[in-house]
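Peer 1: Requesting a structural model of the entry that follows:
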Amino acid sequence: MATTRITYTDGTSELVPITMRATCKAEAHAIDAGWGPITQSPVRSGAYAAYAALRMAGRTMPDFEHWLDTVASFDLAAPKEEPEEGNPTD
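Peer 2: Down below sits the predicted model:
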C-alpha cells in the first residue's frame, strides 16, 4: 500500500495510506467527472485517492475542490521500514 504525504497551505502535513479501495474510488470519480482514465489525469486522480482515503478513515471533509484548495503538495512518502526479525532458532 502506498503512503502519501499531504502538505497543506497552512504548513501542516500528514501521512495518508492509500488503499486499493481509495484508488478505485478515484478511478470511478475521474470517469464520472469527465477527467478521463487515471492515465490522462494522474495528479488530480492521485489527489482524489488521498481525499477518498481520508474520508473512508472517517474524516469530515469539505467537497473535493474546496479541500484541494487547502493542499500545497502531495508526494509519495517513504515506506516504513519494518525491523528485521532474526532467526528464532539462533
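Peer 1: make it CA atoms for all contacts and neighbour counts henceforth
Peer 2: Fine.
Peer 1: which residues does the residue nearest to S13 when sequence neighbours are not counted contact?
Peer 2: Nearest residue to S13, sequence neighbours excluded (Cα to Cα, 6 or more residues apart in numbering): T7, at 4.2 Å. For T7, the contacting residues are 13-14, 71-74, by Cα atoms under 8 Å, 6 or more residues apart in numbering.
Peer 1: mind running it again at 6 Å?
Peer 2: Shown in contact with T7 (Cα atoms under 6 Å, 6 or more residues apart in numbering): 13, 72-73.
Peer 1: Could you dump those residues into TSV with distance to P42 and secondary structure added?
Peer 2: Output for the contacts of T7, formatted as TSV (distance: Cα to Cα, whole Å; DSSP: H, G, I helix; E, B strand; the rest coil):
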residue	distance to P42	secondary structure
S13	21	strand
A72	17	strand
S73	14	strand
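Peer 1: Would you do the same for the sequence below? I want to compare the two.
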Amino acid sequence: WAGQLTEVAERAVPGLRDRLLWHEVRTPAEVAADTGAADGAIPVPSLAGADGRLLHPANSTRTDGLFTVGGWSHPGGGLPHAGMSGALVAGLVVEGPEFRGSQ
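Peer 2: Alright, predicted model coming up:
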C-alpha cells in the first residue's frame, strides 16, 4: 500500500521516490503497543477555547505547491475537520492564495 501511495504521489512530484530519505509503515497494532493509544489511534491534540484554531499550522507553506492537510492542520482534528482541510487545500490549488475559504 505504501508503495502504491508513493507511486501516485510521484506522478505529481516527479523524482519523489529518489528524494525520500526515510519512510516508515506501521500498523495500528504496532502503534498501540508502542504508545498505549487505544486500537492504535493517533489522536490530534485537543485545542480548547476560541484560540485553539490558531495553534494548528496553516494549510499553505513557504514552499510553493506544498500544502498541509488532515487533522493536524487547519481547521483541526476529527473527521469533519480533516475533510474541511482537504477542501481548503483544493481551493488553494485551484484558486491560489486569494482563496477566501482559507482565511
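Peer 1: And the TM-score between them?
Peer 2: TM-score of the superposed chains, computed with TM-score structural alignment, normalised by the length of structure 1, equals 0.29; 39 aligned residues with a Cα RMSD of 3.6 Å.
Peer 1: before we move on, back to that, wait, is the residue nearest to S13 of structure 1 part of a strand?
Peer 2: Yes. Counting by DSSP: H, G, I helix; E, B strand; the rest coil, T7 of structure 1 is located in a strand.
Peer 1: returning to that earlier point: any chance of JSON lines for the contacts of T7 of structure 1, columns neighbour count and distance to Y51 of structure 1?
Peer 2: Converted to JSON lines, those look like this (neighbours: other Cα atoms under 10 Å; distance: Cα to Cα, whole Å):
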{"residue": "S13", "neighbour count": "15", "distance to Y51 of structure 1": "14"}
{"residue": "A72", "neighbour count": "14", "distance to Y51 of structure 1": "14"}
{"residue": "S73", "neighbour count": "13", "distance to Y51 of structure 1": "13"}
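Peer 1: which of the residues you listed lies closest to T23 of structure 1?
Peer 2: Closest approach to T23 of structure 1 among the contacts of T7 of structure 1 (Cα to Cα): S73, at 18.1 Å.
Peer 1: residues touching that closest one, list them.
Peer 2: S73 of structure 1 sits next to 6-7 when contact means Cα under 6 Å, 6+ apart.
Peer 1: try it again with 7 Å
Peer 2: When the contact criterion is Cα atoms under 7 Å, 6 or more residues apart in numbering, the partners of S73 of structure 1 are 6-8.
Peer 1: Adding distance to A30 of structure 1, write the residues you listed out as JSON lines.
Peer 2: Shown next, in JSON lines, are those (distance: Cα to Cα, whole Å):
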{"residue": "I6", "distance to A30 of structure 1": "20"}
{"residue": "T7", "distance to A30 of structure 1": "22"}
{"residue": "Y8", "distance to A30 of structure 1": "22"}
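Peer 1: Out of these, which is nearest to G46 of structure 1?
Peer 2: I6 (11.1 Å).
Peer 1: any idea how far L15 of structure 1 is from the closest one?
Peer 2: 6 Å (Cα to Cα, to the nearest Å).
Peer 1: now A72 of structure 1
Peer 2: A72 of structure 1 is 14 Å from L15 of structure 1, by Cα to Cα.
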